[in-house]
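can you look at this prediction? I've put the sequence above it.
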Amino acid sequence: MSFQGKVAVITGGSSGIGKAVAIELVKQGAAVVINGRREQALIEAAKEMDPTGERVAYVAGDISDPKLAERIIAEGLSRFGRIDTLVNNAGIFVAKPFTDYTAEDFESVMSTNVAGFFHITQRALTEMTKVGSGHIVTITASGVAEQPIKAVPAMLAAISKGGLTAATKSLAIEYADKGIRVNAVAPGVIKTPMHPVETHEFLDKLHPMGRMGEVQDVVNAILYLESAPFVTGEILHVDGGQSAGQW
């Protein structure tokens, strides 16, 4: 499938998985709108993706703000004329015993993982419905959300990312006859700068395959879903076997 001329919106696009997805899509001919909280990081990422600035736009701000969601979609339409794909990548992960979570933890995780997803997806789907085509891909979570791990208590990830898994299937059915596909990628622990090197040995052991995933593993999964027109409602696990069961 050719990505030439396609337009993708990517949240959490200044680093890690989101940045890697944006780089690959631009490399393959797409234009992207990236979002993140840190404007300077977005500027630097955009220059790395396309020094000319012709195929990359950025909008800084908190994705949980509905007004920001409107700005992001408006930027994609004004700069590139269309929205073909939305990659819901922005997310927060806080691991604690359940009774140690604070009200602030709950608000922070739910506002980004759930409210952020809701606002930008609703606005993207509004535009996609007008033209009868589009694709939503959401990054959920495998181990802590679907196959809880005793060593990593993370109920807030389960309730938020697990909810996105259910939402993916619900929206896939709702929009299947409107030319719009809705899928998700459920990764295990992916090797990004957010995981200090000293934690890698522990994190490797959280996967039956004995290692963390690489960012490119998730990028490849998204590229597959982008190029699979008969796939919708799919939760594609890229988790080194975590979702297969107890090990």
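Received the coordinates, thanks.

could you use CA atoms for every contact and neighbour count after this?
Will do.

for the top helix by length along the chain, packing partners?
Longest among the helix segments of the chain by residue count, using DSSP state H, is helix 155-175. Counting contacts by 3 or more CA pairs under 8 Å, 6 or more residues apart in numbering; DSSP states H and E, helix 155-175 is packed against helix 103-110, helix 143-146, strand 180-187.

and the strands in this protein?
Taking DSSP state E as the test, the strands found in the chain are 7-11, 31-36, 56-60, 85-88, 134-139, 180-187, 190-191, 213-214, 235-238.

format the ones you listed as TSV; extra columns: mean neighbour count and distance to residue 173.
As requested, those are arranged in TSV below (neighbours: other CA atoms under 10 Å; distance: least, CA to CA, whole Å):
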stretch	mean neighbour count	distance to residue 173
strand 7-11	29	22
strand 31-36	27	27
strand 56-60	24	30
strand 85-88	24	17
strand 134-139	25	13
strand 180-187	26	9
strand 190-191	21	29
strand 213-214	18	30
strand 235-238	21	14
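
next up, a structure to set beside the first:
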Amino acid sequence: MKTKTAIITGASTGIGKSITKLFLEKGYNVVINSANANNLKNAQKDLGHEEHLVPIAGDISDISVGQQLIGTAVKHFGSADVLINNAGVFEPKPFLEIDEKDLDRFLDINLKGTFFTSQAAIRQMLTQDGGAIINIGTVLVDHAIDGFPATAPISSKGGIHALTKQLAAEFGRNNIRINTIAPGIIRSPLQSKIGVADADNLAGLHLLNRIGETQDVAELALYLAESNFVTGETINLDGGHVAGHRIS
């Protein structure tokens, strides 16, 4: 069997880096991306697997970056079999304080980046035997929390959830499968970036009374990459966050 190639955006830290590590361990070739060139260089060094790993720095909101990622995958490894749209930004801010610049930032990176990188990937996948696209959304699209005002980023993630179903419908006949992972609270650098000093204090939001790990996301991403009969789904990876509530 030929070695498959995955393209992973936002791969220098946190969830993206864990996904990359697992895919490399499972024998994939991987093209990784980050807007932060220094973080990407450090991740490349940490991950190893030099012959199977190619880094491309760039802001995914720039359409040409997504095109470059797919082109690099084909040039170096001969195919683009899996795209994982992990790159994104998230920041809580009250709705009435959001200005146009704020909204544009979330839409450009989260939604536009996912949209046009997927477009570039699908163009290539149509010349192959299909492929898989895995988007990263959030459970907050379907389960809002009072006291955590994040209307702008959640709106952009809601667009990703909708995009998933539409692309699955349009390209299912071409054996291109599109799914979204909607994480709950995951232990990653994102938590400190948005002002959460101790993410474990949020464990009570989940029925399992613990937060998730980046490895949990990586394992689900690998399953969706290799399953040939799942498409159009948004899968909550949330320890029961959406399923119900804890009384105490």
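That came through fine. Note that this is a predicted model, so its numbers are computed, not measured.

so where is the longest helix of the first structure in the second structure?
Alignment of helix 155-175 of the first structure against the second structure: residues 151-171, by TM-score structural alignment.

report the buried residues of that stretch.
151-161, 163-165, 167-168, 171 (16 or more other CA atoms under 10 Å).

the most centrally placed residue in the first structure and residue 200 of the first structure: what is the separation?
The first structure has residue 89 as the residue nearest its centroid, 2.0 Å off, counting by CA atoms, centre = their mean. Note on residue 89 of the first structure: its distance to residue 200 of the first structure, by CA to CA, to the nearest Å, is 22 Å.

same question, residue 99 of the first structure
27 Å.

more neighbours: those two, which one.
Ranked by neighbour count (other CA atoms under 10 Å), residue 99 of the first structure and residue 200 place residue 200 first, with 15 against 6.

which one is that one nearest to, not counting chain neighbours?
Closest residue to residue 200 of the first structure apart from its sequence neighbours, by CA to CA, 6 or more residues apart in numbering: residue 212 at 7.7 Å.

please apply the same query to residue 197 of the second structure.
Closest to residue 197 of the second structure by CA to CA, 6+ apart is residue 191, at 7.3 Å.

need the counterpart of that neighbour in the first structure.
If you follow residue 191 of the second structure across to the first structure using TM-score structural alignment, you land on residue 195.

residue 213 of the first structure versus that match, what's the distance?
Distance from residue 195 of the first structure to residue 213 of the first structure, by CA to CA: 12 Å.

check residue 103 of the first structure too.
As judged by CA to CA, residue 103 of the first structure and residue 213 of the first structure stand 31 Å apart.

what's the answer for residue 194 of the first structure, then?
Counting by CA to CA, the gap from residue 194 of the first structure to residue 213 of the first structure is 13 Å.

would you mark the buried spots in stretch 38-46 of the first structure?
Buried-residue list, stretch 38-46 of the first structure, by 16+ other CA under 10 Å: 42, 43, 45, 46.

now, which of the residues you listed sits nearest residue 19 of the first structure?
When these are compared for distance to residue 19 of the first structure (CA to CA), residue 45 wins out at 7.1 Å.

map the closest one onto the second structure.
Residue 45 of the first structure maps onto residue 43 in the second structure, by TM-score structural alignment.

find the nearest non-adjacent residue to its match, please.
Using CA to CA, 6+ apart, the closest residue to residue 43 of the second structure is residue 12 (5.2 Å).

rewinding a little: how far away is the residue nearest to the centre of the first structure from residue 197 of the first structure?
23 Å.

check residue 165 of the first structure too.
From residue 165 of the first structure to residue 197 of the first structure the distance is 30 Å (CA to CA).

any idea what residue 69 of the second structure aligns with in the first structure?
Checking TM-score structural alignment: residue 69 of the second structure goes with residue 72.

for residue 165 of the second structure, see how far away residue 199 of the second structure is.
31 Å.

quick one: the strands of the first structure as CSV, columns for distance to residue 66 of the first structure too.
CSV is the format used below for those (distance: least, CA to CA, whole Å):
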stretch, distance to residue 66 of the first structure
strand 7-11, 13
strand 31-36, 13
strand 56-60, 13
strand 85-88, 15
strand 134-139, 18
strand 180-187, 21
strand 190-191, 29
strand 213-214, 32
strand 235-238, 26
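
nearest to residue 245 of the first structure, out of the ones you listed?
Per CA to CA, nearest to residue 245 of the first structure of the strands of the first structure: strand 235-238, 12.5 Å.

distance between that closest one and the chain's centre?
Remark: strand 235-238 of the first structure is offset 12 Å from the chain centroid, using CA atoms, centre = their mean, to the nearest Å.
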